[in-house]
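**Q** Using only what follows, build the 3D model:
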Amino acid sequence: MKHQSASREITSTFSQRLTDLGALVKFRLSATVVLSSVLAYMVALGAGSFSWWYVFVLTAGGFLTTAAANVLNEVLEKDYDRQMERTRTRPLAEGRLSSSDALLIAGFSSIGGITLLALFNPWTAFLGMVSLISYAFVYTPLKRVGPVAVLVGAIPGALPALIGCAAAEGQITLLGLTLFTIQFFWQLPHFYAIGYLGYEDYAKAGFKLVPERNGTVDAKTLGRDAVIAAIVLVPLAAVPYYLGVTSIWAAGLVVLLSGVFLHFALAFRAQPGRKSALGMMFFSFAYLPLAFTAYWIGQQFILN
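**A** Predicted coordinates:
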């Protein structure tokens, strides 16, 4: 009985450690970021030989680099996380992990991630480092300054697309810059919806991520900015076709997706509220992977 009890305790402790580690590195967010990088890599690869080994290296390098940035973010914000409902149970906020342990994890993750990215070329390693540093040490402190943090944070948030293209092409190209720009503008309505929905919680920690007026969120300005970003996505969606990397029907599909995204942004601007914000947020989750996948599938029709 004592042996079984000890075994269950060990299993429970191990399970909790894994759960805490997943929360620390923000596993789902990191996986989403890596997906955009891999899809961009596949789009940029073109007629190049496809290798699952390179996909694995890009996935692992991107995940470790993103994880390191997320861990550093949580170390810097652990005191603020305790004040917000949605983050108060994070392992650092509750003290289940120490800051020194987290920094050790971030250090090894960053070294491993940048090293793996460097196996492609210097550009991927450089862009990975820029993404890590700008997210952890520029975006994170700016969150308590004002909404400019969202624009600044969208840069490291969009760099995975550029990293994926650089891994395939070995340099910064128009395609890489195009996919980077698409991911940059996609993030704005995406986060504006999240910022609107979580405004009160963010305010508890002193985060100023959305425009305010008279002590509450300025939904009119937020809606206007979401619409502007969605409008920009419509013509951007066609650029990969003109660069010759995808088919016209694939570009047309992404233009259509951008139009639907614009519809949700317009609905939020016309009637800001939980329902319209949720609609814009949930569609944003689907937009980017669908868009990049469409470009890749459309490319196969050109190559074949």
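
**Q** From now on I want contacts and neighbour counts done on CA atoms only, so please keep to that.
**A** Will do.

**Q** who touches Arg86 in this structure?
**A** With contacts defined as CA atoms under 8 Å, 6 or more residues apart in numbering, Arg86 is in contact with Asp201.

**Q** what secondary structure does it sit in?
**A** coil (DSSP: H, G, I helix; E, B strand; the rest coil).

**Q** Start from the N-terminal end of the stretch 101-250 of the chain and give the strands.
**A** Counting by DSSP state E, counting those that start in this stretch, the stretch 101-250 of the chain has strands at residues 212-213, 216-217.

**Q** Look up how far Ile194 lies from Leu257.
**A** Leu257 is 20 Å from Ile194, where distance means CA to CA, to the nearest Å.

**Q** quick one: which of the two has more around it?
**A** Leu257 (22 against 18; other CA atoms under 10 Å).

**Q** Now for the closest residue to that one other than its chain neighbours: which residues touch it?
**A** Nearest-residue entry for Leu257: Tyr287, 6.7 Å, with adjacent residues in sequence omitted and distances by CA to CA, 6 or more residues apart in numbering. If a contact means CA under 8 Å, 6+ apart, then Tyr287 has Leu257, Ser258, Phe261 as its contacts.

**Q** Now do the residue nearest to Gln83 when sequence neighbours are not counted: how many residues are near it, please.
**A** For Gln83, ignoring the flanking residues on the chain, the nearest one in space by CA to CA, 6+ apart is Ala205 at 5.6 Å. Applying other CA under 10 Å, we find 16 residues neighbouring Ala205.

**Q** Could you also give me the structure for this second sequence? I'd like to compare it with the first:
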Amino acid sequence: MSNTRVHSSNASILSDFKEITKMRLAISVVFSSVAGYFLGADNIDFVVVTLLAIGGYLMVGASNAYNQIIERNLDALMDRTKNRPLPAGRMSVPVAFSIASIFTVLGLVVLYIINPKTAMFGAISIFLYVSIYTPLKTKTPLSVFVGAFPGAIPFMLGWVAATGKFSIEPGTLFMIQFFWQFPHFWAIGWWLFDDYKKGGFFMLPTGKRDRGTAIQIILYTCWTILVSLIPVFGVTGKLFLTPVSGVIIFILGLGMLYYAIRLFQQKTAEAAKKLMFASVSYITLLQIVYVLDKFIRQWI
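**A** Sure thing, here's the model as predicted:
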């Protein structure tokens, strides 16, 4: 019996640790960073890749822990978040703050080992997310605009880690993920509108699940597709995409746009949920196509 209790206790601690750092989200951010590194690196250094993955996870984990500390009372009001470690009482604020602080320091040190600029952008990301985006979520729909900045940093962070400099190439990667944030987060805001309302969060541009919000989702989806295709035209330095890959990206974009239009037509939570999954698929597949395009060109 005591062994069972120990095992379940350990499983609970691990589960709470994964929840406070939002492990799945952190892993997706690490994926974006590593994709950016592969695009920027002339020669792949797997020590740097490992440091980038560890540093990126630590920084995202810290941001999420701070976020949950600040929003713990609001999280208790929403079905989606009321069972998180803090509102459920399974973890104390001092423990969560210790995790967040240790992750911040270690994350910055690890990223600094790669190069100072990578650490600087990591620090900017955590500051914007925790100090500006999080407080604004209950004040104004513009919080999504502010949150798009730290959300767009990971893809470009990988390029900066590979080259040690910020230029048009990582700037383009930043813009792709920046515009993508809007249809992605507005889809989530629409899908979970009622739950967000309980916590007093303003996520949709008009504040409502209406025609205006749906039109803006379509517009920003179009902007995302267009920005994603800029590297095809050879105007973004070393970041280049072949026409074949451009066509693939365009088709993927049309798939995302289809779900954005369906949301406009149906205006349902289910349609928003489908768009959210389509947006995640789009950005993930886009990053894979970009990386494969580069290495296939090198092999040929």
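
**Q** The first structure: which residue goes with Lys273 of the second structure?
**A** Across the two structures, Lys273 of the second structure finds its equivalent in Leu278 of the first structure, going by TM-score structural alignment.

**Q** how much space between its match and Thr19 of the first structure?
**A** In this structure, Leu278 of the first structure and Thr19 of the first structure are 27 Å apart, going by CA to CA.

**Q** if we can go back for a sec, which residue sits closest to the match of Lys273 of the second structure in space, ignoring its chain neighbours?
**A** Closest residue in space to Leu278 of the first structure, ignoring its immediate chain neighbours: Ala193 at 6.9 Å, by CA to CA, 6+ apart.

**Q** Which residue of the second structure sits opposite the one you found in the alignment?
**A** Taking TM-score structural alignment for the superposition, Ala193 of the first structure sits opposite Ala187 in the second structure.

**Q** Go ahead and confirm that match touches Glu270.
**A** No - counting by CA atoms under 8 Å, Ala187 of the second structure sits too far from Glu270 to count as a contact (9.9 Å).

**Q** Neighbour count for the two, which is higher?
**A** Between Ala187 of the second structure and Glu270, counting by other CA under 10 Å, Ala187 is the more crowded of the two (30 against 15).

**Q** so who does the more buried one touch?
**A** For Ala187 of the second structure, the contacting residues are Ile217, Ala272, Lys273, Leu275, Met276, by CA under 8 Å, 6+ apart.

**Q** so which pair among the residues you listed is furthest apart in space?
**A** The two members of those with the most space between them (CA to CA) are Ile217 and Lys273, at 13.2 Å.

**Q** what's the counterpart of the residue nearest to Leu257 of the first structure in the second structure?
**A** In the second structure, the residue paired with Tyr287 of the first structure according to TM-score structural alignment is Tyr282.

**Q** Any buried residues in the strand or helix carrying its match, and which?
**A** Here Tyr282 of the second structure, judged by DSSP states H and E, is contained in helix 269-299. By neighbour count with 16 or more other CA atoms under 10 Å, helix 269-299 of the second structure contains the buried residues 269, 271-276, 278-280, 282-283, 286-287, 289-294.

**Q** Once you drop chain neighbours, what's closest to Lys165 of the second structure?
**A** With sequence-adjacent residues excluded and distances taken as CA to CA, 6+ apart, Lys165 of the second structure is closest to Lys117, at 6.9 Å.

**Q** Check the alignment and tell me where the one you found lands in the first structure.
**A** When the structures are aligned by TM-score structural alignment, the residue of the first structure matched to Lys117 of the second structure is Trp123.

**Q** Just give the number of residues close to its match.
**A** 18.

**Q** Test my guess that it contacts Thr173.
**A** No - taking CA under 8 Å as the contact criterion, Trp123 of the first structure and Thr173 are not neighbours in contact, 11.4 Å apart.

**Q** show me what contacts the match of Lys117 of the second structure?
**A** By CA under 8 Å, 6+ apart, the contact set of Trp123 of the first structure is Ile163, Ala166, Ala167, Gly170, Gln171, Ile172.

**Q** what about the first one, distance to Glu169 of the first structure?
**A** When distance is defined by CA to CA, Ile163 of the first structure is 10 Å away from Glu169 of the first structure.

**Q** No more questions from me, cheers.
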